[in-house]
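Enquirer: Structure of the sequence below:
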Amino acid sequence: MSEALMSETPEIAEEDRLRADLYDFLGLLLAGPPDRTLLAKTAGLTGDDSELGTAIRALARIASLSRPRTVESEFNALFIGLGRGELLPYASYYLTGFLNEKPLAGLRRDMAARGMTRAENVYEPEDNIASLMEMMGGMIRGRFGAPAPLADQKTFYARHIGPWAGHFYTDLEAAKNSVLYASVGAVGRVFMEIEAEGFRMSAG
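Expert: Prediction:
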């Protein structure tokens, strides 16, 4: 392989690119309320007749009817609130009932081992759902070096995402303040089920 080829963005399989895209997309929607541009992109999504495709189509339909100010109010009620929002989207909270517990310490060790660092303008604990979605997308795509082998993705998922993300997305679907985010929850829940099954079926 020539030096020129080696210096290019690493090629990953189309299926992995689509997985990374969905992780990144969920991370973006969960990091902050979507602006008009992101809502428009979400409204333009299409899906097949699978469970995931159906959930994506439902999300697109609601996004097409949503306005940035309304969605911002929804986001704040869900995740910020007065003192705290309706949901606490952190692995430590879901796994121990408290923030900043052992799951966060374990995540920080794994992040350091993989060369991941928290963005300078982010002050939330790293085990929030948005950051974990972005980390997983980045590992698949190769944003932290070479694309992570499937076995490494499986390990990271099993430690930091699998034990709680499905529960969080189910709670997001059912949250009383969820409208657009009920559909985000449905997409996330189904995607986590697909990922868990895919990792179960993989060797290593």
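Enquirer: For the rest of this, base every contact and every neighbour count on C-alpha atoms.
Expert: Fine.
Enquirer: from memory residue 160 sits against residue 102, does it?
Expert: No - distance between residue 160 and residue 102: 11.1 Å, which falls outside the contact criterion (Cα atoms under 8 Å).
Enquirer: The two: which is more packed in?
Expert: Between residue 160 and residue 102, residue 160 has the larger neighbour count (other Cα atoms under 10 Å), namely 21 against 14.
Enquirer: what's near enough to touch that one?
Expert: Contacts for residue 160 were tallied using Cα atoms under 8 Å, 6 or more residues apart in numbering; they are 91, 103, 107, 127, 132.
Enquirer: Tell me which of these fall in helices.
Expert: 91, 103, 107, 132 (DSSP state H).
Enquirer: Isn't the first one up against residue 103?
Expert: This means residue 91. Yes - with contact defined as Cα under 8 Å, residue 91 reaches residue 103; the gap is 6.5 Å.
Enquirer: Looking at those two, which is more packed in?
Expert: residue 91 (29 against 19).
Enquirer: Quick one: residues contacting the nearest residue to the more buried one once chain neighbours are set aside.
Expert: Leaving aside its sequence neighbours, residue 91 sits nearest to residue 127 (Cα to Cα, 6 or more residues apart in numbering; 5.4 Å). Contact analysis of residue 127 by Cα under 8 Å, 6+ apart lists 90, 91, 92, 103, 104, 107, 160.
Enquirer: on that earlier part again, now render the contacts of residue 160 as TSV, adding distance to residue 185.
Expert: TSV is the format used below for the contacts of residue 160 (distance: Cα to Cα, whole Å):
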residue	distance to residue 185
91	16
103	22
107	23
127	18
132	15
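Enquirer: nearest to residue 169, of those?
Expert: residue 91 (12.2 Å; Cα to Cα).
Enquirer: Which two of the contacts of residue 127 have the greatest separation?
Expert: Longest span within the contacts of residue 127, Cα to Cα: 90 and 107, 11.6 Å.
Enquirer: quick one: which of those two has more around it?
Expert: A side-by-side neighbour count of residue 90 and residue 107, using other Cα under 10 Å, places residue 90 first with 26 against 18.
Enquirer: My read is that that one contacts residue 129, right?
Expert: Yes - applying Cα under 8 Å as the test, residue 90 and residue 129 come out as touching, 6.1 Å apart.
Enquirer: To compare with the earlier structure, here is another sequence to fold:
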Amino acid sequence: MSAAAATTVEITEEDRLRADLYGFLSALLAAPPDRMLLDKSAALHGDDTDLGRAIGTLSKLARAATPVSVEREFTRLFIGLGRGELLPYASYYLTGFLNEKPLASLRKDMTAHRISRAPNVYEPEDNIASLMEMMAGLITGRFGVPAPLPRQREFFNRHIAPWAGHFFADLERAKGSVFYTPVGTVGRLFVNIEREAFRMSGA
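Expert: Just a heads-up that it's a prediction; the model follows:
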């Protein structure tokens, strides 16, 4: 995604950590991880929470993985010969078809937030990697200034909450998942945490 204008604004440490995790998931899901991203994944340390344990598993698998092995897995999962095992698009999960109403709704909100698709990106914007990237950008102010919490909540509830948890659960269970199994776990747990946090903030 690209921004019409970006402003550097201080955000809280909690929001920085949220944005970092959204960005990390986006990077893992946008393309096969290269050596640098695998090394970054391997260096992670989890705590004794469910999310922390999932991060620890991801770190362990990253240490054993190679760029070649994860590229093969990524291809099986998301590309395949005709299509991959999973179709990581909001339109598909919500309607059963690609390029449907959820994509049109997202594009309208992207315009409102001054978010545009990067020139070298050709797939629909409602893919999971792009949505994770957009949330990170809304939090940090990449698309202008940091979005207030109500606007973050609105974007999340409209474009991520209705389907992302189901996608990440499918990724955990996918036959082709090895390295991506804990990626699915991290994503599912994080989406649940964000959903509950937004629910409480909107009460």
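Enquirer: Next, the buried residues of stretch 133-149 of the first structure.
Expert: Going by neighbour count (16 or more other Cα atoms under 10 Å), the buried part of stretch 133-149 of the first structure is 133-144, 147-148.
Enquirer: Please state the offset of it from the chain centre?
Expert: On the basis of Cα atoms, centre = their mean, to the nearest Å, stretch 133-149 of the first structure sits 13 Å off its chain's mean C-alpha point.
Enquirer: same thing with stretch 180-200 of the first structure?
Expert: 9 Å.
Enquirer: all strands of the second structure, in order?
Expert: Here the second structure has its strands, by DSSP state E, at 2-3, 115-116.
Enquirer: ok, residues contacting the first one?
Expert: Meaning strand 2-3 of the second structure. 114, 115, 116, 117, 118, 142, 143, 144.
Enquirer: quick one: the last one and residue 6 of the second structure, what's the gap?
Expert: Per Cα to Cα, to the nearest Å, residue 144 of the second structure is found 4 Å from residue 6 of the second structure.
Enquirer: The second one too?
Expert: For residue 115 of the second structure, the distance to residue 6 of the second structure under the criterion Cα to Cα works out to 11 Å.
Enquirer: what residue is smack in the middle of the first structure?
Expert: Nearest to the geometric centre of the first structure sits residue 133, at 2.8 Å (Cα atoms, centre = their mean).
Enquirer: is it true that that residue touches residue 29?
Expert: No - between residue 133 of the first structure and residue 29 there is no contact under Cα under 8 Å: 10.3 Å.
Enquirer: Out of the buried residues of stretch 133-149 of the first structure, which comes closest to residue 173 of the first structure?
Expert: residue 133 (17.3 Å).
Enquirer: which residue packs closest to residue 151 of the first structure, ignoring adjacent ones?
Expert: Here the nearest residue to residue 151 of the first structure in space, its sequence neighbours aside, is residue 204; by Cα to Cα, 6+ apart that works out to 5.7 Å.
Enquirer: My error: substitute residue 116 of the second structure in the last question.
Expert: Using Cα to Cα, 6+ apart, the nearest residue to residue 116 of the second structure is residue 2, at 5.3 Å.
Enquirer: tally of neighbours for that neighbour?
Expert: Residues near residue 2 of the second structure, counting by other Cα under 10 Å: 15.
Enquirer: Which parts of the first structure are helices?
Expert: Counting by DSSP H, the helices of the first structure are 3-7, 14-31, 36-43, 51-65, 68-79, 91-96, 102-113, 129-141, 150-160, 165-174, 180-201.
Enquirer: Mean neighbour count, these: which tops it?
Expert: Mean neighbour count (mean count of other Cα atoms under 10 Å) peaks for helix 129-141 among the helices of the first structure, with a mean of 23.
Enquirer: mean deviation of that helix from the second structure?
Expert: Comparison of helix 129-141 of the first structure with the second structure after fitting gives an average deviation of 0.2 Å (mean Cα distance after the TM-score superposition for the first structure).
Enquirer: So what touches that helix?
Expert: So helix 129-141 of the first structure is contacted by 10, 12, 16-17, 19-24, 26-31, 89-91, 116, 126, 144, 147-149, 153, 156-157, 160-161, 165 (Cα under 8 Å, 6+ apart).
Enquirer: what does stretch 52-66 of the first structure give?
Expert: 39-40, 42-48, 180, 183-184, 186-187, 190-191.
Enquirer: Apply 10 Å and report the result again.
Expert: 34, 36, 38-51, 71, 179-191, 193-194 (Cα atoms under 10 Å, 6 or more residues apart in numbering).
Enquirer: Apart from its neighbours in sequence, what residue is nearest the counterpart of residue 158 of the first structure in the second structure?
Expert: Here residue 158 of the first structure is matched to residue 157 in the second structure, going by TM-score structural alignment. Of all residues not flanking residue 157 of the second structure in the chain, residue 195 sits nearest, at 7.7 Å (Cα to Cα, 6+ apart).
Enquirer: Aligned against the first structure, show me the partner of that neighbour.
Expert: Mapped onto the first structure by TM-score structural alignment, residue 195 of the second structure lines up with residue 196.
Enquirer: where's residue 74 of the first structure relative to residue 57 of the first structure, distance?
Expert: Going from residue 74 of the first structure to residue 57 of the first structure by Cα to Cα gives 20 Å.
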